[in-house]
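J.: Predicted coordinates and the sequence they were generated for:
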Amino acid sequence: MNLQPDCFRILVVDDTPRNIQLIGTLLKQEGYQINVAGNGRQALDIVAHSAPDLILLDVMMPELDGFETCRRLKQDAATRDIPIIFLTARSEADDIVHGFELGAVDYVAKPFNPPELLSRVHTHLALKAAREKLQELSLKLSKYLPPQVYESIFSGKTEARIESYSRDLTVLFSDIAGFTERTEKAAPAS
């Protein structure tokens, strides 16, 4: 699993140019590739053309705020698995809970601590890479496991149950007189 920063593209969504410059510089110094959007609508347009590996999303923006942007991304099957970290000045408990309820993987309040933000970004990118590797493995395993076993492992249900059954079986051992002798003398069929 390659976790080199240059393998990951991060979308920074913020309406304040100074914030974009600060966050962009921080991420670029670590080797991450970045795209930027000034509001939620621009972010949705960028994601529609090229999905990033992670999104850093402000809440308070014109046109389309971060909460609505997150809700739309999580409703779309093509974008629902992109990790979203809210990076915002809104730090009330209700806002944080709402962000997680919408599907964000993390919530960081501004002003932020740069090493902490980088650590969270790296952690969520590593988790995303591990999930993708697990999905790849599960697809390979699906070819070799019986459907019940596959379902019990990858359904996510903690109480998965594999039912078994038995059937009556009769085995007949028989010998045909002189069969071995005849086959040893016979020539192979051509």
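T.: Yes, it's here. Just so it is clear, the structure is predicted and the values come from calculations on it, not from any experiment.

J.: alpha carbons only for contacts and neighbour counts from here, please
T.: Noted.

J.: So which other helices or strands are in contact with the helix or strand harbouring Leu139?
T.: In the assignment (DSSP states H and E), Leu139 maps to helix 114-142. Judged by 3 or more CA pairs under 8 Å, 6 or more residues apart in numbering; DSSP states H and E, the packing partners of helix 114-142 are strand 54-57, helix 147-154.

J.: most packed of the ones you listed?
T.: strand 54-57 (a mean of 25; mean count of other CA atoms under 10 Å).

J.: Now do the buried residues in stretch 79-95.
T.: Thr79, Asp81, Ile82, Pro83, Ile84, Ile85, Phe86, Leu87, Thr88, Arg90 (16 or more other CA atoms under 10 Å).

J.: in what helix or strand does the closest residue in space to the first one that isn't next to it in sequence lie?
T.: Among residues not flanking Thr79 along the chain, Leu73 sits closest, at 5.5 Å (CA to CA, 6 or more residues apart in numbering). Secondary structure here is read from DSSP H and E; on that basis Leu73 sits in helix 66-75.

J.: got another, please set it beside the one above:
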Amino acid sequence: MSAHILTVDDSASIRLTTRVALTGAGFRVTEAVDGLDGLSKAQAGQFDMIVTDLNMPNMNGLAMIEALRRSPAHAGVPIIFLTTESDAEMKTRAKAAGATGWITKPFDPEQLVKIARKVLGR
């Protein structure tokens, strides 16, 4: 059975790009439009990995990760930031919150697939 990945981004074009790349590699994808939507979907479903933007309305990716990491059910789920942010301090904060990795936009969809395969051991 293929891994199920939750993608969280307020940009429809980024959601499309990530969905096409990941489904093309055989992964199942569920999309969320912001951190609040992502948190709700993550809590309602079971995901093998989460890919999230940082800067979004309603709830940013950092707050979403912090909320997810408080739940034992999500403690070990890999979470990758896919964001325009490249600030070292923000990366440190993200790692402290529980982020597994960081990809800077614009990104190569193949890089995302490689990271997903590596993180998921596939």
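T.: Perfect, I can see it now. Everything numeric in this text was worked out from a predicted model, so none of it was measured.

J.: circling back: JSON lines for the buried residues of stretch 79-95 of structure 1, including distance to Ser152 of structure 1 and secondary structure?
T.: Listed next are those as JSON lines, based on distance: CA to CA, whole Å; DSSP: H, G, I helix; E, B strand; the rest coil:
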{"residue": "Thr79", "distance to Ser152 of structure 1": "27", "secondary structure": "coil"}
{"residue": "Asp81", "distance to Ser152 of structure 1": "22", "secondary structure": "coil"}
{"residue": "Ile82", "distance to Ser152 of structure 1": "26", "secondary structure": "coil"}
{"residue": "Pro83", "distance to Ser152 of structure 1": "26", "secondary structure": "coil"}
{"residue": "Ile84", "distance to Ser152 of structure 1": "29", "secondary structure": "strand"}
{"residue": "Ile85", "distance to Ser152 of structure 1": "31", "secondary structure": "strand"}
{"residue": "Phe86", "distance to Ser152 of structure 1": "34", "secondary structure": "strand"}
{"residue": "Leu87", "distance to Ser152 of structure 1": "37", "secondary structure": "strand"}
{"residue": "Thr88", "distance to Ser152 of structure 1": "40", "secondary structure": "strand"}
{"residue": "Arg90", "distance to Ser152 of structure 1": "41", "secondary structure": "coil"}
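
J.: and those as JSON lines, adding distance to Val36 of structure 1?
T.: JSON lines is the format used below for those (distance: CA to CA, whole Å):
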{"residue": "Thr79", "distance to Val36 of structure 1": "17"}
{"residue": "Asp81", "distance to Val36 of structure 1": "19"}
{"residue": "Ile82", "distance to Val36 of structure 1": "16"}
{"residue": "Pro83", "distance to Val36 of structure 1": "16"}
{"residue": "Ile84", "distance to Val36 of structure 1": "14"}
{"residue": "Ile85", "distance to Val36 of structure 1": "14"}
{"residue": "Phe86", "distance to Val36 of structure 1": "15"}
{"residue": "Leu87", "distance to Val36 of structure 1": "14"}
{"residue": "Thr88", "distance to Val36 of structure 1": "15"}
{"residue": "Arg90", "distance to Val36 of structure 1": "20"}
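
J.: and of the residues you listed, the nearest to Lys140 of structure 1?
T.: Nearest to Lys140 of structure 1 among the buried residues of stretch 79-95 of structure 1: Asp81, at 20.4 Å, using CA to CA.

J.: Which residue in structure 2 aligns with that closest one?
T.: Aligning on TM-score structural alignment places Asp81 of structure 1 opposite Gly76 in structure 2.

J.: From Met49 of structure 2, how far out is its match?
T.: 9 Å (CA to CA, to the nearest Å).

J.: swap in Leu62 of structure 2?
T.: On the measure of CA to CA, Leu62 of structure 2 and Met49 of structure 2 end up 16 Å apart.

J.: which one in structure 1 is aligned with Ser86 of structure 2?
T.: Aligned partner of Ser86 of structure 2 by TM-score structural alignment: Ser91.
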